[in-house]
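1. quick one, structure for this:
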Amino acid sequence: MKKSVIWGLGVLVLCLMGVSVYLGYFIHMKFGNEKEKEIPKEKVMQDLEVIPSPKVNIQDETTTKEAPLTFSNLVPEQTIKSPVSIVGEAPGRYFFEGSFPVMVVDAHGKVIGDGIATAQGDWMTEKMVPFHTDIQFEWKPIGMGEEPLPPTGFLIFQKDNPSDMRENDEEYRVPITFQESEDEKSVPSSKEEREKDGCVISGCSAQVCSDEKVLTDCMYKEEYICFQKALCERQRNGKCEWTMSKDISACVAQF
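-> All right, here's what the predicted structure looks like:
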């Protein structure tokens, strides 16, 4: 009986020792290895490869592109009169069959003249090609109502595009100022300043020059714009009438 008890206790002790050894090994393998694998933060930062950020050249991104056309006798805001002769250089892509179109527009965007720029050398190249053009235009300082048309506009140099595909369109605009004629400079713009010798400007569109105010219907006619810078004064016949200068007469003749 005593031997059985002793053997039983021995087996129990051995089992407990085995379990203890197993648990110790398990704990060491699970938690001990993790501590060994843990790398100090400072070491990680030292081992990391530092890749410098690319520098952004702000000046390169904001630099204005060079003008595609250059001119020998034209600068922005230059005052011109008809006919105007222009000499310059344009990229070969602007030309087709050795030429490209040029337009003159007024402050309202209305085309008042056009011409053709002709290559003065080999145009089948990507390089700059010399060109020359002569353009005639007719600018009229007459706007709608009491507001005169400002003497400003644009010269538009258009890439010749025989394909008519919009993605191939290209143009270069140069702002210009139109030279007023002596007649235009001498005529004041306000209605009161244009009334001379007791004459009166009246009518719905300020189209009547008379000795007194005249009531009219308000049906508008395009030729009325011609009188927006005309003088209303007493003529040789003693009547109050519009003074028909060369420019006013040419304007009326259009309608």
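
2. every contact and neighbour count from this point should use C-alpha atoms.
-> Noted.

3. strands along the stretch 51-200 of the chain, start to end?
-> Ranges of strands in the stretch 51-200 of the chain, per DSSP state E, counting those that start in this stretch, are 70-71, 78-80, 84-91, 99-106, 111-119, 128-137, 152-158, 171-178, 200-202.

4. how about the residue nearest in space to the middle of the chain: what's its closest non-neighbour residue?
-> The chain has residue 173 as the residue nearest its centroid, 9.9 Å off, counting by C-alpha atoms, centre = their mean. Counting by C-alpha to C-alpha, 6 or more residues apart in numbering, residue 156 is the residue found nearest to residue 173 once chain neighbours are left out, at 4.6 Å.

5. mind jotting down where the helices sit in the stretch 1-150 of the chain?
-> Using DSSP state H, counting those that start in this stretch, the helices of the stretch 1-150 of the chain run over 2-27, 33-37, 41-47, 58-62.

6. deepest in the core, which of these is it.
-> Of all these, helix 2-27 carries the top mean neighbour count, a mean of 11, counting by mean count of other C-alpha atoms under 10 Å.

7. who does that helix touch, helix- and strand-wise?
-> Taking 3 or more C-alpha pairs under 8 Å, 6 or more residues apart in numbering; DSSP states H and E as contact, there are no helices or strands that helix 2-27 lies on.

8. thinking residue 175 is in contact with residue 151, fair?
-> No. The criterion here is C-alpha atoms under 8 Å, and residue 175 misses it with residue 151 at 11.0 Å.

9. just send the strands of the stretch 51-200 of the chain back as a markdown table, with distance to residue 11 too.
-> Below are those laid out as a markdown table (distance: least, C-alpha to C-alpha, whole Å):
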| stretch | distance to residue 11 |
| --- | --- |
| strand 70-71 | 107 |
| strand 78-80 | 115 |
| strand 84-91 | 103 |
| strand 99-106 | 110 |
| strand 111-119 | 113 |
| strand 128-137 | 105 |
| strand 152-158 | 106 |
| strand 171-178 | 103 |
| strand 200-202 | 132 |
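
10. so which of the ones you listed gets nearest residue 193?
-> strand 200-202 (10.5 Å; C-alpha to C-alpha).

11. next helix or strand past the closest one?
-> strand 208-210 (DSSP states H and E).

12. please give the structure of this sequence too, so both can be compared:
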Amino acid sequence: MNTQRIIVLFKYLCITIFCGVMLFIGYQYTIEYFDYRSSSPVDISVLDSAAVDSPEVSEDVEQLISLQKDLIRVVAPEAGSTISSPLTVRGIARGTWFFEGTFPIILVDWDGLILAESYASFVPDPNDPESTWMTEDFVDFEGTIDFDVPTETLGVSTKGTIIFKKDNPSGLSEHDAALEIPIVFGS
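-> Purely as a prediction, here's the structure:
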């Protein structure tokens, strides 16, 4: 009877170890970004290589930026450009990108560590006193981010990303959107 228990326990132990090894080897956490026009997944692995390996912006990163061009367009800074503090961001975005005339901008290093957070604000048209952010049309925005320039570690921390987040007061994930612009930190 003792031998049978040992054999059964050994079988369960082997099965548990086998399942654990298979999960460890086969499990990969992925986030899929979708092209909202075609409902097809977009490969974003190029963002990591563009942000870490080189200051050049790959075609795939440019494609991801162009996917958002119907919602937000950043004029400054351009993707792959060298930035310093304080950084002024400018562009145009649909009024639906804002809430109460602002939306968050976040600066992260190559590893995703948040270096600074700020807000971009609606800039009224000086030629139109009735201009408002409460529209579905494009409106101007501008914002400033103050940050400490990260020190270089193994040659990679000079890369980073500026994230332009759609303001989502509802908190519902289906209303989330963001545009990520890869940058290089200057001195």
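
13. about what we covered before: let me see the contact set for the counterpart of the residue nearest to the centre of structure 1 in structure 2.
-> Aligning on TM-score structural alignment places residue 173 of structure 1 opposite residue 180 in structure 2. Applying C-alpha atoms under 8 Å, 6 or more residues apart in numbering, we find residue 180 of structure 2 in contact with 65, 161, 162, 163, 164.

14. how far away is residue 180 of structure 2 from residue 7 of structure 2?
-> 56 Å (C-alpha to C-alpha, to the nearest Å).

15. show me what residue 118 of structure 2 lines up with in structure 1.
-> Residue 118 of structure 2 maps onto residue 115 in structure 1, by TM-score structural alignment.

16. remind me, longest helix of structure 2?
-> helix 2-26 (DSSP state H).

17. next, the buried residues of that one.
-> By neighbour count on 16 or more other C-alpha atoms under 10 Å, the buried set for helix 2-26 of structure 2 is empty.

18. looking at the helices of the stretch 1-150 of structure 1, which is closest to residue 248 of structure 1?
-> Of all the helices of the stretch 1-150 of structure 1, it is helix 58-62 that lies closest to residue 248 of structure 1, at 48.6 Å by C-alpha to C-alpha.

19. just the buried subset of the contacts of residue 180 of structure 2, written out for ChimeraX, thanks.
-> To isolate the buried members of the contacts of residue 180 of structure 2 in ChimeraX, using 16+ other C-alpha under 10 Å:
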select :65,161,162,163,164
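
20. same check for the contacts of residue 180 of structure 2, but in structure 1.
-> Listed in the original numbering, the contacts of residue 180 of structure 2 still in contact in structure 1 are 161, 162, 163, 164 (both residues aligned by TM-score structural alignment, their matches' C-alpha atoms under 8 Å).

21. name the nearest of those relative to residue 45 of structure 2.
-> residue 161 (14.3 Å).

22. for the counterpart of the closest one in structure 1, give me its contacts.
-> Aligned counterpart of residue 161 of structure 2 in structure 1: residue 154 (TM-score structural alignment). By C-alpha under 8 Å, 6+ apart, the contact set of residue 154 of structure 1 is 104, 105, 106, 107, 173, 174, 175, 176.

23. redo the helices of the stretch 1-150 of structure 1 as a markdown table? Include distance to residue 234 of structure 1.
-> Formatted as a markdown table, the helices of the stretch 1-150 of structure 1 follow (distance: least, C-alpha to C-alpha, whole Å):
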| stretch | distance to residue 234 of structure 1 |
| --- | --- |
| helix 2-27 | 120 |
| helix 33-37 | 110 |
| helix 41-47 | 96 |
| helix 58-62 | 61 |
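
24. so what corresponds to residue 67 of structure 2 in structure 1?
-> That one, residue 67 of structure 2, aligns with residue 65 by TM-score structural alignment.

25. could you give the number of residues near its match?
-> Other residues near residue 65 of structure 1 come to 6 when the count uses other C-alpha atoms under 10 Å.

26. re earlier: C-terminal to the longest helix of structure 2, what's the next element?
-> Counting by DSSP H and E, what follows helix 2-26 of structure 2 is strand 33-35.

27. and of the contacts of residue 154 of structure 1, the nearest to residue 147 of structure 1?
-> Using C-alpha to C-alpha, the contacts of residue 154 of structure 1 come closest to residue 147 of structure 1 at residue 107, 12.5 Å.

28. gap between the closest one and residue 34 of structure 1?
-> When residue 107 of structure 1 is compared with residue 34 of structure 1 (using C-alpha to C-alpha), they lie 80 Å apart.

29. got a list of what residue 167 of structure 2 touches?
-> 97, 98, 99, 102, 103, 104, 176.

30. farthest-apart pair in these, please.
-> 102 and 176 (14.9 Å).

31. nearest spatial neighbour of residue 96 of structure 2, skipping sequence neighbours?
-> Residue 96 of structure 2 sits nearest to residue 136 (C-alpha to C-alpha, 6+ apart), 5.9 Å away.

32. show me what that neighbour aligns to in structure 1.
-> Taking TM-score structural alignment for the superposition, residue 136 of structure 2 sits opposite residue 126 in structure 1.
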